[in-house]
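> Return a 3D structure for these sequence lines:
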Amino acid sequence: MDYFIIIVTTAAGLYFHWWIYWRIRRWMDRDLALSLAGDDPQKRIYLLQRLADAKREKVKRRDLPDWLQRAADDYRAA
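Here you go, the predicted model:
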């Protein structure tokens, strides 16, 4: 019974850490997109859509800031 408790609590702890890690990563990506948008509500919507596109296209995390910056520049040009 002791081993069962140890295994269950360890698994729950590992799952929680995995879950919070991915949650924080999503928050950071969203915060990056919103910071590039500034105070313009339409630009915020546009960049959040572009962030979703980046995830769908599987843009690497290290390339995401440059990718979003280009998207923000494209918005200014449009």
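
> only C-alpha atoms for contact and neighbour calcs from this point on.
Noted.

> okay, which residue is most central for this structure?
Arg26 (2.6 Å; Cα atoms, centre = their mean).

> Could you report the neighbour count for Lys43?
When neighbours are counted by other Cα atoms under 10 Å, Lys43 registers 18.

> Quick check: the residue nearest to it when sequence neighbours are not counted vs Tyr75, distance?
The shortest distance from Lys43 to any non-neighbouring residue, by Cα to Cα, 6 or more residues apart in numbering, is to Ala37 (5.4 Å). Applying Cα to Cα, to the nearest Å, the value for Ala37 to Tyr75 is 10 Å.

> Now show me the structure for the sequence below, then we'll compare the two:
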Amino acid sequence: MDYFIIVVTTAAGLYFHWWLFRRIRQWSDRDLALSFAEGDERKRQYMLEQLGHAQREGVKRRDLPAWLEQAAGHCPINNA
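Predicted structure coming up:
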């Protein structure tokens, strides 16, 4: 019974750490995309759409900042 408890506790701990790691990565990617929105609500929505587009395309994490910066530069929404 002791081994069962150890295995279950270890598996639960590993799953929780994996889940937390994934969640933090999602939050940081979202914050990165929103940093290019510069406080504009329409541009914020546009950048979140671009983040989803980048994830569907399979853009690697190391390339994501440059990809999002390029998408922000091509944003059809002007602040004026």
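
> quick one: common contacting residues for Ala37 and Tyr75 of the first structure?
Common neighbours of Ala37 of the first structure and Tyr75 (criterion: Cα atoms under 8 Å, 6 or more residues apart in numbering): Lys43.

> Compare neighbour counts for these two and give me the winner.
The neighbour count for Ala37 of the first structure versus Tyr75, taken as other Cα under 10 Å, is higher for Ala37 (21 against 14).

> My understanding was that that one contacts Ala72; is that so?
Yes. If you go by Cα atoms under 8 Å, Ala37 of the first structure and Ala72 touch, sitting 7.1 Å apart.

> who touches both of those two?
By Cα under 8 Å, 6+ apart, the residues touching both Ala37 of the first structure and Ala72 are Lys43, Leu47.
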